[in-house]
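A.B. asks: show me how the following folds:
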Amino acid sequence: MLPRTHCGDFTVMHIGQTVRLNGWTQTNRDHGGVVFLDVRDRSGLVQVVVHPDTAEIHKLAHAMRQQDVIEVVGEVIARSEEAVNPKLPTGEIEIKATEIVILNSAETPPFMVEDDCDTSEQIRLEYRYLDLRRPKMQRLMELRHRVTHAARNYLDSQSFLEIETPILNKSTPEGARDYLVPSRVYPGSFFALPQSPQIFKQLLMVAGMDRYYQIARCFRDEDLRADRQPEFTQVDIELSFANQDEVMAVAEGLLRAMFDAGVGIRLPEEFPRITYHEAMDKYGLDRPDVRFDLEHVNITELMKKVEFKVFRDPADKGGLVKVMRVPGGASSLSRKQIDDYTKFVSIYGARGLAWIKVNDKSDLPGGLQSPIVKFLPEEILAEMLEACSAENGDLLFFGAGDTTVVNDALGHLRVKLGQDLGLVAENDHRFVWVVDFPMFAWNADEKRPEALHHPFTAPSAEDLDKLESDPLNICSQAYDLVWNGTEIGGGSIRIHNPETQARVFKVLGISDEEADAKFGFLVNALKYGAPPHGGLAFGLDRVLSLMAGVDSIRDVIAFPKTQKAADPMSDAPSEVADEQWKELGLRKRPTIKES
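C.D. replies: Model (predicted):
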């Protein structure tokens, strides 16, 4: 039997050869008795021609339907000059069929299996095996393969070991809800699916593995968005005897290899860095998009001098007042657009959006247009304009109130303005490390500090002596990598000293008994010669979706879940038989019907 030749591999070099191909019929066209079949497999598409002088084959080809699975034997011939298709890699040749076998007939698919299908995502996911047959989806799966292959090759070259960590694990919540798996052997006990391999990769460092990596499956039972899935994949690494700079250098090299293999983009040899506080001060978000220059200016101290309560109250009571200058915005943004932006910031808790149009800064206050100008003294207006480097024609937006709300609202407004005003250039890839994160954040509900990242993150060496006395004002050795305003990965140097780990648990309000119950095996391991170590994880699905320019990470996952964490193809999750409940020692609670 002839060896199989893939449909997209044919070139003029094959002319005159007899070949065998397999694939799916994409189209069937009859031109004056000559039947043309477009046959596709993963490699691409080729045209097969069937002439009437081969009566049996011609009849079969004429009756063939879209998506029939076929085998074709024939001769590779050159297309006539007028029939050459320069848009098709195989457009200079065609296959003159001498044999055709239908390997499997297909029913009419629920949507056109082509890139331009306009069916809903729900239907695409219900028939995902057909959706994946589309060329676009196959290109995305090939992209995923190339990127993960490049990640493995790079990490292998850096002496990392690929080691698998457990999927069935102990529940050690890291912020999101665990997916729980009941144990049949231990009735009433549960395994948890891993939210990350965090503890086990630290234990591998204690075990002397030195450099670990894993393309790790992770699970989080949380509310979903376009960039979230209940099960997702991380490129996970951990290094022993490494400081923050060394971990970040490995991560940069890994990302360069992934981008080069995935989309042929050469990333810079070194990524810039910005501190967490600088990011929040200038951009309002800890994942700043640095492709454009709109920046915030803190005018809280200045606003303590005014009587205008909207600004004065937050300035006096520990809040925040900021201004953001939009160059040329006075003429480019209408009052309706400003009102729309006011509605937009309300999504993030802002009660309003004050603004000033700078028409003539030499004429104060007459050269300024805004309902709030009359509440601000001339000298304050002059200082404010100077602080934000305002020029004639600019528009100033203000945020005032709770620090978190102001940063969140103005930070997202900045991103929206960058998009709306065309400040973001296409194919501009900007990476920035955000470093020196706070070690803790204040949990107002529980009235205690909580770990901003996770409780195994090491505090800054300079701040270690303030761990108990001033926990909310110390920095951690944590770092996030941001790409065009999206966090794609993060990590930290870990606590390797058991005494320091115990101190952190106490700051977090975790008792010795609770620490032993949740993390005892890790804490015990630290007592047996744990090396200094640190690591990082990239969200592979998120990186791939950004590389591919798709709106949802579902497009780069072969079999994703919907935003409701369901699989319409397999109908998961589903009920299980009563016998399984009994085997697990569980009882089903009656469903409460809504009135």
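
A.B. asks: switch to C-alpha atoms for all contacts and neighbour counts from now on
C.D. replies: Noted.

A.B. asks: count of residues packed around the nearest residue to Arg287 once chain neighbours are set aside?
C.D. replies: Excluding the flanking residues, the one nearest Arg287 by CA to CA, 6 or more residues apart in numbering is Gly485, at 5.3 Å. Burial measure for Gly485: 18 neighbouring residues, criterion other CA atoms under 10 Å.

A.B. asks: wait, what's in contact with Gly485?
C.D. replies: Residues in contact with Gly485, defined by CA atoms under 8 Å, 6 or more residues apart in numbering, are 287-290.

A.B. asks: what about those residues, which are in strands?
C.D. replies: Using DSSP state E, the subset of those located in strands is empty.

A.B. asks: from those, which is closest to Glu270?
C.D. replies: Val290 (15.5 Å; CA to CA).

A.B. asks: please give me the structure for this one as well, since I'd like to look at both together:
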Amino acid sequence: MRTHYCAEVNENLVGQKVELVGWVNSHRDHGGVIFIDLRDKSGIVQIVADPADSTKAHKVAEEIKDEYVLKVKGLVRLRGEGLENPKLKTGKIEVVAEEIIIENKSEVLPFQIGDKSVNEELRLKYRYLDLRDPNSLNTFILRSKVTKAIRDYFESNGFLDVETPILTKSTPEGARDYLVPSRIHPGEFYALPQSPQLFKQILMVAGFDRYYQIAKCFRDEDLRADRQPEFTQVDVEMSFVEEDDVIAAIEGMIKEAFKVAGVEVSLPIPRMTYAEAMEKYGSDKPDLRFDLPMVDVIDEFVDSNNEIFSTIAKDKKNNRFKALKVPGGDKFYSRKMLKELENFVRKFGAKGLAYIQVKEEGLKGPIVKFMSEESLNKMIDKLKPEVGDIIFFGAGDKKTVLDYMGRLRVKIANDMGLIDENEYKFTWIVDFPMFEKDDNGNPTPLHHPFTMPDMDTWDEEDFESIQSIAYDLVLNGYEIGGGSIRIHKEEIQEKVFKMLGIDEMEAKEKFGFLLDALKFGAPPHGGFALGLDRVIMLMTKTDNIRDVIAFPKTQKAQCLLTGAPGEVDKSQLKELHIRVKKPKADNE
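C.D. replies: Prediction:
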């Protein structure tokens, strides 16, 4: 239907006839001559409908409205002197319409294309209109190019693209499964995969050596701005490798992927231990685009004349006393703003927020009087504050203090504009704990139960001290991917299951097919999974993952475009041997 895309029409075509198709981006009547901006995926070109050139085309042009679909035949000519539009790729030319055909009309739009101030639910309901925004199109052009770069990288490095099942067995992997009832097997269910974890390990047992897949994954969990119930994962597994081999392969992929977005990633990417990340930044996904590290000052409060402070400081294993020096913070934060910061950290378990202001006349703040002169000098020597700085303090149990002080660090950086939005700061987080305590104080895997523990650190009496051979890749405060070396020896897997309280019968029931496979010559292997949606989100500098997914769900896991989830016919439920029990109303 066309000879060119709109943005392909240029000075080289002057004097030639072209046939174009697209949507009416805008139209203007200038004293009888009608100007139409015609848009397709490539961009915009100006169409001129002048009755002196074609009364028929001009008559049709009088009928058109925004977002009508047109087919236009016309002659390319240069625009008049002083009428060029440098903002358009086609700004030096225009097309004089000889024929205009209205292929389809459009009703009045519920919102203007590209208006991001419109309620997001309305935009998601009419997602096809939201996607007409050239900025949205550019996002998906980038996503397509990044995906191709990833595929090209793995294909050129000997990886095999293998699809794994979507209908599979429900296994405990940290989040709720989406369940699919079986019609053929009444009362039994498939699960949609949270990840291809078990299958990719089985592929290593099968001798495939290097596997990758751009896989759909599903998790029925509470949503937020950077999380969706279905998401895309770049999934990787490699045989006969150690941690460094996997990290090197992933770094190569990251370099190629980000090159598409015009970002040069320097290799190797720096590494940081989990312990250092938590102690300095209060997070295992630290944003390193700004400094503001937390400094340990617990020793300086052991001899405090405040009993609460000294008691906290005497238990160095379970408690923390952290200082956060903010250069220029005393000049920036008013008393009212400081109160707002205190209210902020209280939401995350803090009992208050102590601080010291660094004034010309010296240190000012209630906490000063609780410290000996010697301890105060030691702390000042550590922090090296300058006049105009402010030092915030967090004290209490380790987990709570690291959490709220880490959040405070990020809030301060945002408040004070310390973050360079154009910077990309990568880091690997390594040496993760193998286990963490659940709500009952029992061990639960920090990653998953097939992660290889560092057996040199194995201690059944102190499971929190056991480290794993696991690694996460962090970018600008987001975990964009993670992986580990896997357990390939039966005796190690049994030790892990025993630590988790999983007996032989339960292990067989939940993971039997994998455990059986590991008995038949399983090679050493490890892998990685990258969250593709989150990476594109960061590349395009949006803070909403829904912007980079063509047809996303809301934070209530609803598709407003299709109305999913929805009720189904009773006949379908009957076939599946399911009876729906309606929840009782609050007043029943």
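
A.B. asks: picking that back up, which position in the second structure aligns with the residue nearest to Arg287 of the first structure?
C.D. replies: The alignment partner of Gly485 of the first structure in the second structure, by TM-score structural alignment, is Gly477.

A.B. asks: from Ala277 of the second structure, how far out is its match?
C.D. replies: 11 Å (CA to CA, to the nearest Å).

A.B. asks: find residues that contact each of these two.
C.D. replies: Common neighbours of Gly477 of the second structure and Ala277, using CA under 8 Å, 6+ apart, are 285-286.

A.B. asks: can you map out the helices along the stretch 401-550 of the second structure?
C.D. replies: Using DSSP state H, counting those that start in this stretch, the helices assigned to the stretch 401-550 of the second structure run over residues 490-499, 504-518, 532-539.

A.B. asks: pipe these into JSON lines and attach mean neighbour count and distance to Ala225 of the second structure per row.
C.D. replies: Listed next are the helices of the stretch 401-550 of the second structure as JSON lines, based on neighbours: other CA atoms under 10 Å; distance: least, CA to CA, whole Å:
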{"stretch": "helix 490-499", "mean neighbour count": "16", "distance to Ala225 of the second structure": "34"}
{"stretch": "helix 504-518", "mean neighbour count": "14", "distance to Ala225 of the second structure": "32"}
{"stretch": "helix 532-539", "mean neighbour count": "22", "distance to Ala225 of the second structure": "10"}
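
A.B. asks: ok so, going back, closest to Leu254 of the first structure out of the contacts of Gly485 of the first structure?
C.D. replies: Arg287 (20.3 Å).

A.B. asks: the closest one is in contact with Val482, isn't it?
C.D. replies: Yes. Here Arg287 of the first structure reaches Val482: they are 5.7 Å apart, a contact under CA atoms under 8 Å.

A.B. asks: which residues are in contact with each of those two?
C.D. replies: Val434.

A.B. asks: of the helices of the stretch 401-550 of the second structure, which is nearest Glu256 of the second structure?
C.D. replies: From the helices of the stretch 401-550 of the second structure, taking CA to CA, the stretch that ends up closest is helix 532-539, at 12.9 Å.

A.B. asks: equivalent range in the first structure for the helix or strand following that closest one?
C.D. replies: For helix 532-539 of the second structure, the succeeding helix or strand toward the C-terminus, using DSSP states H and E, is helix 570-575. Aligned by TM-score structural alignment, helix 570-575 of the second structure falls on residues 578-583 of the first structure.
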